[in-house]
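*Asks:* Dropping the sequence and predicted coords here.
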Amino acid sequence: MKPGPPCRNGPSHVAIIMDGNGRWAQARGRPRLYGHNAGARRVREIVETCPELGVKYLTVFAFSTENWKRTQTEVAGLMSLFRRYITREARVLRDQGVRVRFIGDRLRLDKKLVTLMDELEEITANNDLLHLTVALNYGSRDEVARATQRLARDVAAGRLNPDDVNEETLPKYLDTYVLPDPDLVIRTSGEARISNFLLWQSAYAEYEFVDTLWPDFNRDLFARVVRAYGRRERRFGAVTA
C-alpha cells in the first residue's frame, strides 16, 4: 500500500462498528457465520483504502464483551474465524506496512488465539504506514473498570497521588493509551447506537451511521464518509467567532 494525498481536513483516526454481518447472510438464506466471513474479507479492502485517504489509524470492533451471549455455535465459529484471519493475513499486513494491535480483555480468549494475536503484534511492531487496532472481547465499560483497577493499585502502592488523578491521568491506563482519540466513528447497518465502544475516547468524535450492511460497505462508501467528515465543523464545545 502507498499513502495517498489525505482528504482535506480528513480524519486521522477512524473507528468502525462493523455491524450487519448476520442480517446480510440471512437475507441470502445463509447461516450467520457466512456473513461474518464476508465481513472479514471486507476488512482487508478498508485497510487497503486507509492510506489512500490519509487515514493513519483504523480501529475496528470485532467482538464485544456482550457477544458471548450469542449461541455457542456462533461464538465458536467467530473464534475460529479470528484464528484463520490472523494466520491468513499476518504476512500481508506485515508486508503492507500495517502495525496491528489488539485491545480488550484477553483472559477469556483461548490460548491459541492469544498466541496468534501476540505474534501478529510482534511481527508488525516496526510498521508505521497504518495502525490497525482490533477490539476483541472488548467493552468500553469493562476497559474503564480494568483501567480503574490498575490506577487504584498504583495509588495504593504510593506510585500515584490521588490528587493527581484527573481526565489526563485515566487515559494512560486504558487499552488505547498509545493511540490518539478517534476523529470519526462509523457504524454500519442502520443502527444508531454506539454499543459500549470507545466511550471515553469518542467523547468528541464525529459519528456517522450508515444504512449499508458491513459486508457491502466497500471502499467507495468508505471514501465518501471520510470525505464528508472534512466538511464538518468541529468546535469541541467552543463557539465559532
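*Replies:* Everything's here; your move. Residues are numbered from 1 along each chain as shown.
*Asks:* Please count neighbours and contacts with C-alpha atoms only from this point.
*Replies:* Noted.
*Asks:* Grab the longest helix from the protein for me.
*Replies:* The residue-count maximum for a helix in the chain (DSSP state H) belongs to helix 72-95.
*Asks:* okay but residue 5 is in contact with residue 52, surely?
*Replies:* Yes. Applying CA atoms under 8 Å as the test, residue 5 and residue 52 come out as touching, 6.6 Å apart.
*Asks:* here's the one I want to compare it with:
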Amino acid sequence: MSRVADEAQKNRPRHVAIIMDGNGRWATQRKRPRLFGHQAGARRVREIVEACPELGVHYLTIFAFSTENWKRTQSEVAGLMSLFRRYIAKEMQEFMRQGVRVRFIGDRVRLDAKLRALMDEVEALTIANDRTHLTIALNYGGRDEVARATRRLAQEVAADRLHPDEVDETTLARFLDTCVLPDPDLVIRTSGEARISNFLLWQSAYAEYEFIDTLWPDFTPEVFESVLENFGNRERRFGAVPA
C-alpha cells in the first residue's frame, strides 16, 4: 500500500455496520419479484467484503434478517432462508481463500436446523482467519439481544456466580452477542430510510451514522469508499469538547 493510501486509511473506520436496505424496491423498479432483489443484494455482499481490506475496514457487520422480518409474506421468508443456506454453502471456500472470519449474531432458535448447521460449520471453518471479520446479523434485533443478555446475566446472579454490585456497562456487554467485537465506528443505512431499525442499539451508542439514498444492490465498493471518506472528515468527541 502506498504512503498516501496508508495516510488516508488512518481516518477510516475500523468497524463498519451496514443496514442493507432496498433490495425489494430495487427489484420492483425492474418489474421483478422481491427475491430477485435479495439475490442481487447477496452478490453485492461479496464485493463489499472483498473491498474491506483495501479500504481499511477490519470488521464488517451486516444486517441480513431482523426479528421483525418474520412479518413478511411466508413466500418471501422461505425464499430468504433458502437464499441464506445457498449463500453460506457457496461462499464458504471463498471466505477461506480471502481470510475472512465469519460470525453470526442473533437468536438461532427459530432458524431451521440445516441453516443452523451451516452457520456452525462456516464459523468453525473460518475461526483462524483474521484478514476481515464478517459478522452476519440473522434473526437479530437489538432489544432482543439486550433482553437475552440480561436474562443470562440474571442467571449468573441467581447462581451466585456474580454479585449485583458487580453489574455495570462492562459486565452487561460481556453477555451480548457481540462481546468479542469492537463497537462499530460507523453505521450505514442504504435506500434513503433514516432510522436504525433496532440494529446494534447498545453497541452503536457513539457510532457515526450515514443514511444514503443508494439501494443496497447498487452499493458498489466505490460508493462504500465515498462514505468512508465522509467519515474521515468528521470529528468524534465521545462527549468531550473539541481539542
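*Replies:* Happy to help now that I have it. Owing to the predicted nature of the structure, the values given are computational and were not obtained by experimental measurement.
*Asks:* before we move on, the earlier item: and residue 5 and residue 52 of structure 1? Which one has more around it.
*Replies:* Comparing residue 5 of structure 1 with residue 52 by other CA atoms under 10 Å, the one with more neighbours is residue 52, at 17 against 11.
*Asks:* What's that one aligned with over in structure 2?
*Replies:* Taking TM-score structural alignment as the criterion, the aligned counterpart of residue 52 of structure 1 in structure 2 is residue 54.
*Asks:* Provide the aligned range in structure 1 for stretch 175-184 of structure 2.
*Replies:* Against structure 1, the aligned range for stretch 175-184 of structure 2 is residues 173-182 (TM-score structural alignment).
*Asks:* Give me the contact list for that stretch.
*Replies:* Residues external to stretch 173-182 of structure 1 that are found in contact with it (CA atoms under 8 Å, 6 or more residues apart in numbering): 12-15, 103-104, 143-144, 146-148, 150-151, 171, 201-202, 205.
*Asks:* what do you get if the cut-off is 6 Å, keeping everything else the same?
*Replies:* 13, 14, 103, 147, 171, 201, 205 (CA atoms under 6 Å, 6 or more residues apart in numbering).
*Asks:* can you redo those as a markdown table with secondary structure, neighbour count and distance to residue 237 of structure 1?
*Replies:* Shown next, in a markdown table, are these (DSSP: H, G, I helix; E, B strand; the rest coil; neighbours: other CA atoms under 10 Å; distance: CA to CA, whole Å):
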| residue | secondary structure | neighbour count | distance to residue 237 of structure 1 |
| --- | --- | --- | --- |
| 13 | strand | 23 | 20 |
| 14 | strand | 24 | 21 |
| 103 | strand | 18 | 29 |
| 147 | helix | 18 | 27 |
| 171 | helix | 19 | 20 |
| 201 | coil | 18 | 16 |
| 205 | coil | 19 | 12 |
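*Asks:* I'd like to know which of the residues you listed is nearest to residue 235 of structure 1.
*Replies:* When these are compared for distance to residue 235 of structure 1, the smallest value, 11.0 Å, is given by residue 205; criterion: CA to CA.
*Asks:* Correct me if wrong: the closest one contacts residue 186.
*Replies:* No. Counting by CA atoms under 6 Å, residue 205 of structure 1 does not reach residue 186; the two are 10.1 Å apart.
*Asks:* picking that back up, helix, strand, or coil at the match of residue 52 of structure 1?
*Replies:* Using DSSP: H, G, I helix; E, B strand; the rest coil, the secondary structure recorded for residue 54 of structure 2 is helix.
*Asks:* What about the equivalent of residue 73 of structure 2 over in structure 1, how many residues nearby?
*Replies:* Under the alignment defined by TM-score structural alignment, residue 73 of structure 2 corresponds to residue 71 in structure 1. The local packing of residue 71 of structure 1 (other CA under 10 Å) involves 10 other residues.
*Asks:* could you measure residue 222 of structure 2 against residue 212 of structure 2, distance?
*Replies:* Between residue 222 of structure 2 and residue 212 of structure 2 the distance, using CA to CA, to the nearest Å, works out to 14 Å.
*Asks:* and the aligned partner of residue 148 of structure 2 in structure 1, what helix or strand is that in?
*Replies:* Matched to structure 1 by TM-score structural alignment, residue 148 of structure 2 sits across from residue 146. Of the helices and strands defined by DSSP states H and E, residue 146 of structure 1 is found in helix 140-156.
*Asks:* Go through that helix and flag the buried ones.
*Replies:* Using 16 or more other CA atoms under 10 Å as the burial criterion, the residues of helix 140-156 of structure 1 that qualify are 140, 143, 144, 146, 147, 148, 151, 155.
*Asks:* got it, and stretch 68-83 of structure 1?
*Replies:* The neighbour-count check on stretch 68-83 of structure 1 (16+ other CA under 10 Å) flags 74, 75, 77, 78, 79, 81, 82, 83 as buried.
*Asks:* Same question for stretch 156-173 of structure 1.
*Replies:* With burial defined by 16+ other CA under 10 Å, the residues of stretch 156-173 of structure 1 counted as buried are 170, 171, 173.
*Asks:* same check, this time on stretch 209-218 of structure 2
*Replies:* For stretch 209-218 of structure 2, the neighbour count (16+ other CA under 10 Å) marks 209, 210, 211, 212, 214, 215, 216, 217, 218 as buried.
*Asks:* Please report the distance of the residue in structure 2 sticking out farthest from the centre from residue 200 of structure 2.
*Replies:* Of all residues in structure 2, residue 160 sits farthest from the chain's C-alpha centroid, using CA atoms, centre = their mean; the distance is 34.2 Å. With distances defined as CA to CA, the gap from residue 160 of structure 2 to residue 200 of structure 2 amounts to 29 Å.
*Asks:* Tell me the residue in structure 1 aligned with residue 229 of structure 2.
*Replies:* With TM-score structural alignment as the criterion, residue 229 of structure 2 pairs with residue 227.
*Asks:* Equivalent analysis for residue 12 of structure 2, please.
*Replies:* Counting by TM-score structural alignment, residue 12 of structure 2 corresponds to residue 10 in structure 1.
*Asks:* again with residue 111 of structure 2
*Replies:* With the correspondence set by TM-score structural alignment, residue 111 of structure 2 lines up against residue 109 in structure 1.
*Asks:* hang on, its match in a helix?
*Replies:* No. Applying three-state DSSP, one finds residue 109 of structure 1 to be coil, outside a helix.
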